[in-house]
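> what follows is a predicted structure for the sequence shown.
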Amino acid sequence: MRTIFITGASAGLGKATARLFQSRGWRVIATMRNPEKETELNKLENVTLLPLDVTNTQQVHATVKAANELAAIDVVFNNAGYGLIGPLEIYTEDQIRRQMETNFFGVIWVTQAFIPYFKTRKRGLFITTSSICGLASYPLSSIYHASKWAIEGWSESISYDLAVFNIGVKTVAPGGIQSNYMNVMDVAHDPAYDALQRKLGEGFTDGTLMEFSDPLELSEVVYEAATDNKDQLRYLAGKDAVRTYANRMETGAEVYRTQLKKYLQLESPYESV
């Protein structure tokens, strides 16, 4: 029986992935900050819940040690994360640091803790939830984007390093996810950006900019990445992610940015220079 270790398994893509892998005969070690509050995964056969706050390095090492004592881990799915939404100038230092600590450094700490185990076994696979926001951009989420772009660059670089030890590295980049996403967002509001926020909301609501997919549908992409044995770094998840990335690659980064600014009715700051 193969085993997957999942972070951020209490909701959304993490929980859907845990359920999918369990249904297909995998042992699942599902981690979350408050496993005592979980009422669904704890009822499933071959699912073990462990506590994990990915920003707590002591707990990371303790939980990884416990997981490896329970089973030989085949796949680590770095999924824990959330979105910080709003303009940069009104974020607090704590909000900015917490975003990077969770979305980026949390992935680093978990991966770093697992590498020695995978090196001993001479095999293993890391899959990390990135985002279409790590491959293309939207307004009013600059630090969130920074965390996801960092994940993409880091993943590509470390994929070379770990290939020496037959350890794989992959990312799954979803678009919109139908879940309790508002509960895992930190929203900072400034009325000066209301017009931009409204136009952005329109694009998310009517599907022009983003379509929200069922997390179970997106978890199929995680399963594909875990089982297809392909030397492939990046997996797009959701029609909106596929469409947006294809547009950016086809038109180029500058044209993509110009098109989005036009849609959002943003003028160039250089026209009056």
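Looks like it arrived, so ask away.
> CA only for contacts and neighbour counts going forward, please
Fine.
> now do the helices in this protein.
Assigned by DSSP state H, the helices in the chain fall at 12-23, 57-70, 93-100, 106-121, 142-163, 194-205, 215-227, 239-251, 253-263.
> most packed of those?
helix 12-23 (a mean of 22; mean count of other C-alpha atoms under 10 Å).
> here's the one I want to compare it with:
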Amino acid sequence: MAKTVFITGASRGFGKLWAEALLQRGDKVVATARDLSALDDLVTKYGDNILPLQLNVNDREADFAAITKAKQHFGSIDVLINNAGYGLFGTVEETTEQQAREQMETNFFGLLWLTQAVLPVMREQGHGHIIQLSSVLGLVTLPVLGLYNASKFAVEGLSETLAAEVKGFGINVTLIEPNGFATDWSGASALQTEAMPAYDAVRAAFQEGVSGDIWGVPEATTPAVLQLIDAENPPLRLFLGNQGYPWVKQVYQGRYAEWDNWNEVSTAAHGK
């Protein structure tokens, strides 16, 4: 059965790939972008099955208006994919206030506003699926991506809480956690801080760590996302790629070892 899917950041990368895959199989898609011309090819090819909307997700009022327009146009919103976001590369000390705030505005607050906007629609329907594009960096971290890490950790906490709150309304929540993929996330879409020489060695180590054949093929994610959308009981978390799960497992094993080593101190701190 065809679904109506609202997807942000559909002008490029994962957003456009997934939007086109949904349209190809007959779903209806509300595709948002800051530059609507990036969606002209999809409009020409798929006609009335796509509703292109110009949207800056940082604008809460515009987010609510976009959800209202989508509901009025197609009659329902079965799936929301909060895909819009970007990477900010730079150490914590290098990051300006404006850069930090803008990173959180797009990656976290934009997602929050659209989530809030769609919930009344999905509650009224008695069903829905909210898919949040997080990252493996919402579970573990890399240096030189501190604010990006923080934004995705925030998405993780918000969405896990949300899942418990809305399950009784028939609404599912899934966090998609990709590892690195060969999109322009680290290229044209990314921002850079002004480098401080004191961190040159940190940057060099980072570049060395992300070099080589670790990048996934973006097109290969499409079957997994379609399967997720069609799942009767979708998972709360879904890794994309073969790098994330073993990395997270290794890091968490180290965390458990450290917690165990300090557990006596932790327990004593309870006071009784």
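Alright, I've got the coordinates. Quick caveat, the model's predicted, so the values are computed rather than measured.
> what lines up with Tyr117 of structure 1 in structure 2?
Structural alignment (TM-score structural alignment) places Tyr117 of structure 1 against Val121 in structure 2.
> of all the helices of structure 1, which one is nearest Asn46 of structure 1?
Closest approach to Asn46 of structure 1 among those (C-alpha to C-alpha): helix 12-23, 7.0 Å.
> and the residue nearest to the spatial centre of structure 2, what does it touch?
Nearest residue to the geometric centre of structure 2 (C-alpha atoms, centre = their mean): Leu133, 1.7 Å. By C-alpha atoms under 8 Å, 6 or more residues apart in numbering, Leu133 of structure 2 lies in contact with Ile81, Asn82, Asn83, Ala84, Leu175, Ile176, Glu177.
> can you redo those residues as a markdown table with neighbour count and distance to His127 of structure 2?
Formatted as a markdown table, those follow (neighbours: other C-alpha atoms under 10 Å; distance: C-alpha to C-alpha, whole Å):
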| residue | neighbour count | distance to His127 of structure 2 |
| --- | --- | --- |
| Ile81 | 27 | 15 |
| Asn82 | 26 | 17 |
| Asn83 | 24 | 20 |
| Ala84 | 24 | 23 |
| Leu175 | 24 | 18 |
| Ile176 | 24 | 20 |
| Glu177 | 23 | 23 |
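> tell me the one of these nearest Val155 of structure 2?
Nearest member of the contacts of Leu133 of structure 2 to Val155 of structure 2, counting by C-alpha to C-alpha, is Leu175, at 8.4 Å.
> and the closest one, what pairs with it in structure 1?
With TM-score structural alignment defining the correspondence, Leu175 of structure 2 maps onto Thr171 in structure 1.
> roughly how far apart are its match and Asp206 of structure 1?
Counting by C-alpha to C-alpha, to the nearest Å, the gap from Thr171 of structure 1 to Asp206 of structure 1 is 27 Å.
> now do Phe118 of structure 1
Distance of Phe118 of structure 1 to Asp206 of structure 1, computed by C-alpha to C-alpha: 44 Å.
> ok, Ile85 of structure 1 next?
On the measure of C-alpha to C-alpha, Ile85 of structure 1 and Asp206 of structure 1 end up 20 Å apart.
> those two - which one has more neighbours?
Ile85 (19 against 10; other C-alpha atoms under 10 Å).
> surely the more buried one touches Ala188?
Yes. Proximity of Ile85 of structure 1 to Ala188 meets the contact threshold set by C-alpha atoms under 8 Å, at 6.0 Å.
> where in structure 1 does stretch 198-212 of structure 2 fall?
Using TM-score structural alignment, stretch 198-212 of structure 2 lines up with residues 192-206 of structure 1.
> looking at structure 1, which strand is longest?
strand 167-174 (DSSP state E).
> quick one: that strand to structure 2 mean distance?
Taken over the aligned residues, the distance from strand 167-174 of structure 1 to structure 2 averages 0.5 Å (mean C-alpha distance after the TM-score superposition for structure 1).
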